[in-house]
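K.L.:
my questions concern the predicted model and sequence given below.
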Amino acid sequence: MSSWKKVSKTNQRTHRERHQPESRSHLGLLEKKKDYRLRAKDHDEKQRTLRLLKRRALNRNPDEFYFHMINSKVEDGEHKELEKDDEHTPDQIRLMQSQDLKYVSTKRIMETRKIERLQSHLHLLDAANEVKNKHIFFVDTEKEAKQFDLCKQLDTHPSLLKRRINRPRNIALKNMSFPEVEEAVIEKLTAERDKKYMELQKRIERERELTVIQQKLEMKRHLLNKKERTPKRIKPSTKDAPPIYKWDYERKR
C-alpha cells in the first residue's frame, strides 16, 4: 500500500500558471489565482461591512441617546475624548504623569548613551568627507592660476583629492605597505558599517521623538498646577514639537 502511494505521488503533474507575456510586461505582474482569491475575499468583507453599516443607519433611532455624545468633542477639527474628573483625583493624575515622565526620561538617556557609543565606534569619517567646504589657494599672476596643479600643491595622489581627512602625502604612500584583502571581506565590512550607520540614524530619530514626548509630558505637568493662572496657548502641539503656552508675569514676594 505504501509503494502505491509513492507511485501516485511521483506521477502527479505539476500545474503551472502562465507568466506575463513580454508585450504586456509594462502592465506589471500578472495576477494569479491566489492573488485574485485574496482580493475577492477582501472585497466581499468590505461589501458585507458596508451592508451592515447601512442597515444600522436605516434602523437608527434619531432620538436615541448615548453617553459618548457628551463624553467627546471636536477641537480644531480633531476628535478628542473628554477627561473624566471623577475617575482619578488630581494627586493620582499627577503621580501617574510623573511616573510616565520618569520612564520616558530614562529611555531617552539610554538612547543618548547608545548613540554616543555608536558615534565613538564609527567616528563619522564618511560624513566628514561629504561636508562641502572651500580651500582657497592664492597665486600672484594669472599664468600661475592657469598652470596651478592641485595634486602638486597638496603633494598627494589624484584619487585622494576628494578626501577631507586622512589624506597622506606621496612620500608616505611610497613607504606604506598595503595588505592583500579579498573583495568578499571588504564587502562584508562595508555592509556591517552601513548597518551600524542605519542603526545610528534610527536611534537618533527615536531619541528626538522621546525628547518631544518628554517635553509634552512636562508641559502637561505644569498645566496641572491649579495655583497658577491658566496660561494662554500660543501654538498647538505637533508631532515634532510640544505646545507653546504663555504665562502671565507674576511678581514673587
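P.N.:
Yep, that arrived. Remember, it's a predicted structure, so these values are computed and weren't measured experimentally.
K.L.:
all contacts plus neighbour counts: C-alpha atoms, from now on.
P.N.:
Fine.
K.L.:
and the helix or strand where residue 219 lies, what does it pack against?
P.N.:
Residue 219 belongs to helix 183-223 when elements are defined using DSSP states H and E. Where contact means 3 or more CA pairs under 8 Å, 6 or more residues apart in numbering; DSSP states H and E, helix 183-223 is packed against helix 90-122.
K.L.:
quick one on the thing from earlier: next, the angle helix 90-122 makes with the helix holding residue 219.
P.N.:
When axes from the mean of the first three to the mean of the last three CA atoms, to 10 degrees is applied, the directions of helix 183-223 and helix 90-122 differ by 160 degrees.
K.L.:
tell me the secondary structure at the residue lying closest to residue 245 once chain neighbours are set aside.
P.N.:
Distance criterion CA to CA, 6 or more residues apart in numbering; nearest residue to residue 245, sequence neighbours excluded, is residue 233 at 4.4 Å. With DSSP: H, G, I helix; E, B strand; the rest coil as the basis, residue 233 sits in strand.
K.L.:
tell me how many other residues surround residue 233.
P.N.:
Using other CA atoms under 10 Å, residue 233 has 12 neighbouring residues.
K.L.:
got another one to weigh against that:
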Amino acid sequence: MSVWKKAAKAHQKTHKERHQPEDRQHLGLLEKKKDYQRRAKDYNEKKATLKLLRKRALNKNPDEFYHHMINSKIEDGRHFEKDTEPEDTADQNQLMRTQDLKYIVTKRTQELKKIEKLQAELHLTSVDVLKKNKHIYYDKEVKKQAEERTLQHLMEQELPDVDENTLAESAKKRKALYRELSKRIERERELAIVQQKMETAKAIENKKSVLKPKRVKKGTKDQAPIYVWKYERKK
C-alpha cells in the first residue's frame, strides 16, 4: 500500500519555502526547515553528551587512580595534554619516508669510512718529530749509560725555530678537522638510529611472522622502539 502512496506523490507539486520579505531584510536570513533540523540535531547531541558526562561524574570513584591524571594538566580552567617527546624528528621522518633501508646502510658505511680517515689524519698531526733510538743493548749497565748520554745530548741540543704562522695554520687546520669529525660522527649516529627504526618497522610488518610482537619500550628521537616476540619453536 505504501508503494502506491509514494507513486501518487511522485507527480505532486513541490512547494518552495518563501524567502525573507524586503521589510524584514534587516533581521537576516529567514531560517528554513533544513536549518532548523540541523540546529535541533546539534542541540540534542550536545544535550545527550552533557547528560552522559554528568552521569559519569556522579558515578566516579574519587580514590581511583589512572595514568591520565599525571599525563594531563589544567591551566586557567582549561584542560591540556602534557607535551610528550615525539618518537621521530623531522629529518628522521623525511629519511624514512623518502629513502629505503639500503640507501641508509650505504650512507652510514660511507660516513664510517670518512670518520676513520679523519681520525688517521688527526693521529698523524700529533706524531713526534724527534727520532727515536733504535739500538738494542743487552747489558743493563751499557744500556743505562747509553740512555744517560742520549738524554744529555737532547738537553744540550737547541730546539729548532718554528714560525708562529706555521703553528697558527697547523692549529687552525687541526681545529677544522675536529669540527668536521664531530659533524660526521653526529651524522653517522643519526643514520644508525634511522636504520634501527626502519629495521624494527620492517620486522613488525613481516607477514610471515604469525606471532605479534609486544612493545616493551616506546621509541624516542635517540632510540628505536624495543619489541619482544614470543618464542616460536623451530621445526
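P.N.:
Happy to help now that I have it. All figures in this text were calculated on a predicted structure; none of them were measured in a lab.
K.L.:
quick check: TM-score for this pair?
P.N.:
Remark: TM-score between the superposed chains equals 0.46 [TM-score structural alignment, normalised by the length of structure 2]; 126 aligned residues with a CA RMSD of 3.4 Å.
K.L.:
coming back round to it: pretty sure the residue nearest to residue 245 of structure 1 sits against residue 223.
P.N.:
No. Using CA atoms under 8 Å, residue 233 of structure 1 is not in contact with residue 223; the gap is 10.9 Å.
K.L.:
show me where structure 2 has helices.
P.N.:
Assigned by DSSP state H, structure 2 shows helices spanning 2-9, 33-59, 90-98, 101-125, 140-156, 164-204.
K.L.:
would you list the ones you listed in a markdown table and tack on distance to residue 72 of structure 2?
P.N.:
Output for these, formatted as a markdown table (distance: least, CA to CA, whole Å):
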| stretch | distance to residue 72 of structure 2 |
| --- | --- |
| helix 2-9 | 56 |
| helix 33-59 | 18 |
| helix 90-98 | 25 |
| helix 101-125 | 37 |
| helix 140-156 | 72 |
| helix 164-204 | 28 |
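K.L.:
adding mean neighbour count and distance to residue 226 of structure 2, write the ones you listed out as JSON lines.
P.N.:
Formatted as JSON lines, the helices of structure 2 follow (neighbours: other CA atoms under 10 Å; distance: least, CA to CA, whole Å):
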{"stretch": "helix 2-9", "mean neighbour count": "9", "distance to residue 226 of structure 2": "63"}
{"stretch": "helix 33-59", "mean neighbour count": "11", "distance to residue 226 of structure 2": "37"}
{"stretch": "helix 90-98", "mean neighbour count": "12", "distance to residue 226 of structure 2": "17"}
{"stretch": "helix 101-125", "mean neighbour count": "14", "distance to residue 226 of structure 2": "18"}
{"stretch": "helix 140-156", "mean neighbour count": "12", "distance to residue 226 of structure 2": "59"}
{"stretch": "helix 164-204", "mean neighbour count": "15", "distance to residue 226 of structure 2": "8"}
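K.L.:
which one of the ones you listed lies closest to residue 78 of structure 2?
P.N.:
helix 33-59 (16.6 Å; CA to CA).
K.L.:
burial of residue 41 of structure 1, as a residue count?
P.N.:
12.
K.L.:
now swap in residue 211 of structure 1 and tell me
P.N.:
Residue 211 of structure 1 has 20 nearby residues by other CA under 10 Å.
K.L.:
just checking, it touches residue 108?
P.N.:
Yes. Applying CA under 8 Å as the test, residue 211 of structure 1 and residue 108 come out as touching, 6.8 Å apart.
K.L.:
now residue 194 of structure 2: closest residue in space that isn't a chain neighbour?
P.N.:
Nearest residue to residue 194 of structure 2, sequence neighbours excluded (CA to CA, 6+ apart): residue 92, at 6.3 Å.
K.L.:
hmm, residue 195 of structure 2 is touching residue 106, no?
P.N.:
No. At 10.6 Å, residue 195 of structure 2 does not count as touching residue 106 under the criterion of CA under 8 Å.
K.L.:
shared neighbours of the two, anything?
P.N.:
Common contacts of residue 195 of structure 2 and residue 106 (CA atoms under 8 Å, 6 or more residues apart in numbering): none found.
K.L.:
isn't the residue nearest to residue 194 of structure 2 right next to residue 195, touching?
P.N.:
No. Checked against CA under 8 Å, the pair residue 92 of structure 2 and residue 195 is beyond contact range at 9.8 Å.
K.L.:
ok so, going back, mutual contacts of residue 233 and residue 223 of structure 1, please.
P.N.:
Going by CA under 8 Å, 6+ apart, no residue sits against residue 233 of structure 1 while also sitting against residue 223.
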